[in-house]
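*Asks:* Turn this into a model:
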Amino acid sequence: MTVLTSGLDPAGDAYAERRAAMLAKVAELEAEQAKAVAGGGPKYVERHRARGKLLARERIELLIDPDSPFLELSPLAAWGSGSAGGGQGQGFAVGASLVSGVGVVEGVECVIVASDPTVRGGSSNPWTMAKTFRAADIALENRLPLINLVESGGADLPTQKEIFIPGGRIFRDLTRLSAAGIPTIALVFGNSTAGGAYLPGMSDHVVMVKDRAKVFLGGPPLVKMATGEESGDEELGGAEMHARTSGLADHMAADEYDALRIGRRIVARLNWRKRGRAPLPVRPPRYDEEELLGIVPEDLKIPFDPREVIARIVDGSDFDEFKPLYGSSLVTGWAVLHGYPIGVLANARGVLFGPESQKAAQFIQLANQTGTPLLFLQNTTGYMVGREYEQSGIIKHGATMINAVSNSRVPHLTVVMGASYGAGNYGMCGRAYAPRFLFTWPSAKSAVMGPAQLAGVLSIVGRQAAQARGQAFDEEADAQMRAMVEAQIESESLPFFLSGRLYDDGVIDPRDTRTVLGLCLSAINSAAEPAEQAGGFGVFRI
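*Replies:* Below is the predicted model of the structure:
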């Protein structure tokens, strides 16, 4: 039998402590996500409603199929953007004035991007731009139609220097999606002006709401200044003008509900079909997903068995482990998740040694031979260091694993459950290695190394520098420096901070892991399976 046996004791004290700690983190997550849902706050939400308009998430809910899921992406974008290390001089609202995700419209999985006009009129800041780029990448990689629900005041002018030049990629991405045969649809509910006018201008299908949509390169004040011409909003860029005169609008909707209805009919007429494999019959895990709350210790220095996680997310808790006696710090094996075959790589004791690296590279090659997507479950402190390991070739072995991850042609999914430090983040398919989707648990931490280790390294370097200069080492200043550095690295390694910078696609409740991965695997299979021929790899240093 290949059904996993669980050693977790849900009645034990250790489980209770871990569960309580995780539930506290989940409560923090829900509080932060609520900020994104709140948009611009009660004042601006009520003003928007008073104009007879729907909120961004209401538009999405009416667009997607009834009772179907919506996988929201990057809801914490811009979190902490005004704090130290945030990279911006001012803070932006959590969510970056944009809602994005994957939803089902008329039976077709689509990427949906909706401006939130309650947040600074839906204007785009640097995090809005990054979130938009990510949505387009997901649409292109997974062959998913892209639907834009447009109502935006354009660029956030105080940060225009950061968004004007790179922001042109938004329109380039629309044309590349269309060139790849992936439909792009724009439903315009309000303003889409200046550069934003190219958003419907470069979409395959355009719907504008009568008396509400405003699409022009230059509004009346700009036209007056540039040409001296007097003109009103409607004659310059209203929905009726574009539907009757310019031809930019393919459909003029009577109201928002009509626009969403027309958008659904457009998708229904795409004659869209998935190119990937159909799922096998789905079997629930034999163990309760609720128990995922009590697996990860609050202290990430304490290892945990990832098989306990695997047993609660894969179909039937059925797992064929590959090389179980070799490189035991990395668990590899085959499973099915929501009917889709997958290969799993999961850190067991954090550290990656030479055998683990070689095992991973071989396993990745095997997955590529069969076109099987790979799931990386991260809890790693990185590759092992020290004289013995350097002499045994840890750099070569780590490079082999990273090479295999880099050049693997099958889709990758990544979930960061615990630690994600150093090059272990790379070898286990971190953001830089372009997994199709990457999510983190509230327990996750990621940095170049642990806070205490990083502060200690700086301390050692400072002590050696003082000795080299023949100076006395200031122990008090060193202690203050270590405390400051540890606090900074700790705050910058937390999941909200990282998610705010779009280093993942969202922080998720561990109990939702199976559902989220199932939605991702379904979306991935909208694209064609990998080519039959073996993929190319770089030169392995073996």
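
*Asks:* Only C-alpha atoms from now on, for both contacts and neighbour counts.
*Replies:* Will do.

*Asks:* got the contact list for residue 327?
*Replies:* Under the criterion of Cα atoms under 8 Å, 6 or more residues apart in numbering, the neighbours of residue 327 are 353-357, 359.

*Asks:* let's see it at 10 Å
*Replies:* The contact partners of residue 327, by Cα atoms under 10 Å, 6 or more residues apart in numbering, come to 348, 352-360.

*Asks:* Could you do residue 241 as well?
*Replies:* By Cα under 10 Å, 6+ apart, residue 241 lies in contact with 210, 214-215, 234-235, 247-249, 252.

*Asks:* 6 Å instead?
*Replies:* Taking Cα atoms under 6 Å, 6 or more residues apart in numbering as the criterion, residue 241 is in contact with no other residue.

*Asks:* Same check on residue 361?
*Replies:* Residues touching residue 361, when contacts are defined by Cα under 6 Å, 6+ apart, comprise 401, 404.

*Asks:* is it true that it lies in a helix?
*Replies:* Yes. With DSSP: H, G, I helix; E, B strand; the rest coil as the criterion, residue 361 is located in a helix.

*Asks:* Out of the contacts of residue 327, which is nearest to residue 290?
*Replies:* Each of the contacts of residue 327 was checked against residue 290 using Cα to Cα; the closest is residue 348, at 21.0 Å.

*Asks:* doesn't residue 329 make contact with the closest one?
*Replies:* Yes. Counting by Cα atoms under 6 Å, a contact exists between residue 348 and residue 329, whose distance comes to 4.8 Å.

*Asks:* And the next helix or strand past the helix or strand harbouring residue 174?
*Replies:* Secondary structure assigned from DSSP states H and E places residue 174 in helix 169-179. Per DSSP H and E, helix 169-179 leads on to strand 184-192 as the next helix or strand towards the C-terminus.

*Asks:* what comes into contact with stretch 424-441?
*Replies:* Contacts of stretch 424-441 from elsewhere in the structure, counted by Cα under 6 Å, 6+ apart, are 380, 382-383, 402, 412-417, 504-508.

*Asks:* one more to put side by side:
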Amino acid sequence: MYIQKKSSDSESATSRRGNGDEFALTRPSQTPHLGHHTKPTKSKINTKAPEYQANYKEMLEMVDQLNERLQEATFQGADRLLDLHHKRGSILARDRIELLLDDDSPFMELCPLAGYGQDDMTIGGSQVAGIGLVCGVECMVSANVPTLQGGASNATTLQRGERLGRIAWENRLPQISLVQSAGANLAQQSSVFHPGGSAFRHLAERSKAGLPSVAVVFGNSTAGGAYIPGMSDYSIFVKGKAQVFLGGPPLVKMATGEVTDAESLGGADMHSRKSGVSDQLAMDEYHAISMAREFVAGLNWTKQGQLPMRHLKGFFDQPLYDPDEILGIVSANIRIPFDAVEVIIRIVDGSRFTPFKPLYGPNLICGWATIHGIPIGILANNNVLFPPEANKATQFIQLCNMRNTPIVYLHNITGFMVGKKYEEDGIIKAGARFINAVSNSEVPCISIVMGASYGAGNYAMAGRSYNPRFLFSYPNSKCSVMGAEQLTGVLDIVMRESAKKSGKVIDEEMAKSSMEMFQSMVENESDVYWTSSRSIDDGVIDPRETRTILGFCLSVCYNTEVKGGNLYGVSRM
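*Replies:* Presented below is the predicted three-dimensional model:
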């Protein structure tokens, strides 16, 4: 998930996926923060137990598979294309990002598996994108991969770009685009053209809102792509390489009969001297990257939110328990329950967790802690939700808003309890109040799917449609309206009741085959790699990296003011 920039002069980017705090932005300390009287929560896990060992092994295999797929996502094209790119004196996309970022800056790559397993799509949409530090400023950085289908934009590129744009907007991040693209993949014109204009609209909206954007053009940026440097606040063109035009020489000749060459039509020198589209003419790619860094340095950019001093000075404790143990705790088989508290005390500072209403609505864990010195509220599932759990959650979210405290949602939920008794007890009303609170909460929230995330439980726990600032998934997780077997069973019952009413006779062999196909489809569409491929999450992560990722995301959230608000809408009591 993370790529750490090397401090050496080497061009090759290094991919690291550790399990500690090696990417933390602050210095860890064993010094307890003043006034913190909460005692560490004691773990009840026996790491020697056969069940733990077996689960650890199964989860480790899932993490290994994840790392293999993330490694696939770093593919930048065939060797011959990479060699040709280097012979032209050009730098690879990932190395451009490495040179742009500060020495040893963390780089949190977002939606790296977008497009994975989809026909006619490149993994990541021929793009590398994520958040890193440039001159000490957290920035959203994206780079076309010109050695992969010419860096052309396909449907995945736009879907991923839409999500990246939202993250940059909500978290008030300067945006840096490293541009070299063949433009739209014309074979997918219907799925690229219609939504494609939103990227340019977002640049205009960012500029109006005072969110800076800079485009560095290393090569081709044709047709709609010409509007990326054209609509960015600041544009840098590389001499002799950048070529920006609405229509290339062949189109110009076809449309007007004019014969021209690419350099005189849209070269960097022309745009820097005549058209004014370029704000700076860089002598080479290294010069262009240094100019982009100078632009960010000159922004005098500051966070609107005030991070706690203990975070800034690094006065926070590591968890008492090894994050590696999360692999033995979180169930590889989502049907097997596990205690979310055991995960919590392996990701929060000093393993200190203050529970809220621990004896009421025990299936939903609520409480406060800190991560990297930043206060957070946590909601985590231990089982299905009943009315008491929903009522507790509503009050807890209100308290977090009153305290201006970000919320972390840890999903492992099959949904709200169903049945006559629970309907009579008002499960709909209680759930509606819960969802009302989630919907109207104004503090930043971050969601992590640790296991199942089904039905209205996904909504209540701030799933994708509830706009968490960030959403990540563990490699064992599943997300859909309900479990595949349950959903297939429901459909089978409905089909049989419908046939009975209409007097039809069911072909049992055909019905069985149909149900098996449907269950297989649901299982496939519930799989974490299916959802991540469609940017429903922001990435699949190694559970051992949870603390590091949360610490980085919380810091990013503080680019905006962290302030709660009034949650009250109309609620049935």
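
*Asks:* TM-score for this pair?
*Replies:* These two chains, once laid on top of each other, score a TM-score of 0.96 by TM-score structural alignment, normalised by the length of the first structure; 531 aligned residues with a Cα RMSD of 1.2 Å.

*Asks:* about what we covered before: quick one: which of the contacts of stretch 424-441 of the first structure sit in helices?
*Replies:* For the contacts of stretch 424-441 of the first structure, the ones inside helices are residue 402, with DSSP state H as the criterion.

*Asks:* What residues in the second structure pair up with the helix holding residue 174 of the first structure?
*Replies:* Aligning helix 169-179 of the first structure against the second structure (TM-score structural alignment) gives residues 198-208.

*Asks:* The matching stretch vs the first structure, average offset?
*Replies:* Compared with the first structure after fitting, stretch 198-208 of the second structure deviates on average by 0.9 Å (mean Cα distance after the TM-score superposition for the first structure).

*Asks:* can you tell me which residues contact the equivalent of residue 539 of the second structure over in the first structure?
*Replies:* In the first structure, the residue matched to residue 539 of the second structure (TM-score structural alignment) is residue 506. Applying Cα under 6 Å, 6+ apart to residue 506 of the first structure gives the contacts 73-74, 439.

*Asks:* how close does the nearest residue to residue 506 of the first structure once chain neighbours are set aside sit to residue 132 of the first structure?
*Replies:* In this structure, residue 506 of the first structure finds its nearest non-sequential neighbour in residue 74, 4.8 Å apart by Cα to Cα, 6 or more residues apart in numbering. Note on residue 74 of the first structure: its distance to residue 132 of the first structure, by Cα to Cα, to the nearest Å, is 10 Å.

*Asks:* cool, and residue 162 of the first structure?
*Replies:* Computed as Cα to Cα, the residue 162 of the first structure to residue 132 of the first structure distance reads 15 Å.

*Asks:* what do you get for residue 218 of the first structure?
*Replies:* Relative to residue 132 of the first structure, residue 218 of the first structure is positioned 23 Å away (criterion: Cα to Cα).

*Asks:* out of the two, which sits in the busier spot?
*Replies:* residue 132 (22 against 16; other Cα atoms under 10 Å).

*Asks:* and residue 73 of the first structure, what pairs with it in the second structure?
*Replies:* Mapped onto the second structure by TM-score structural alignment, residue 73 of the first structure lines up with residue 110.

*Asks:* For the nearest residue in space to its match that is not next to it in sequence, give its distance to residue 395 of the second structure.
*Replies:* Leaving aside its sequence neighbours, residue 110 of the second structure sits nearest to residue 130 (Cα to Cα, 6+ apart; 4.9 Å). Going from residue 130 of the second structure to residue 395 of the second structure by Cα to Cα gives 35 Å.

*Asks:* now residue 313 of the second structure
*Replies:* Using Cα to Cα, which is the criterion applied here, residue 313 of the second structure is 33 Å from residue 395 of the second structure.

*Asks:* and the equivalent of residue 340 of the first structure over in the second structure, how many neighbours?
*Replies:* When the structures are aligned by TM-score structural alignment, the residue of the second structure matched to residue 340 of the first structure is residue 374. With neighbours defined by other Cα under 10 Å, the count for residue 374 of the second structure comes to 21.

*Asks:* Where in the first structure does stretch 340-359 of the second structure align, residue-wise?
*Replies:* Counting by TM-score structural alignment, stretch 340-359 of the second structure pairs with residues 306-325 of the first structure.

*Asks:* and that stretch, which residues are buried?
*Replies:* Neighbour-count burial for stretch 306-325 of the first structure, counted by 16 or more other Cα atoms under 10 Å, picks out 306-323.

*Asks:* And that stretch, end to end?
*Replies:* Counting by Cα to Cα, the terminal residues of stretch 306-325 of the first structure are separated by 16 Å.
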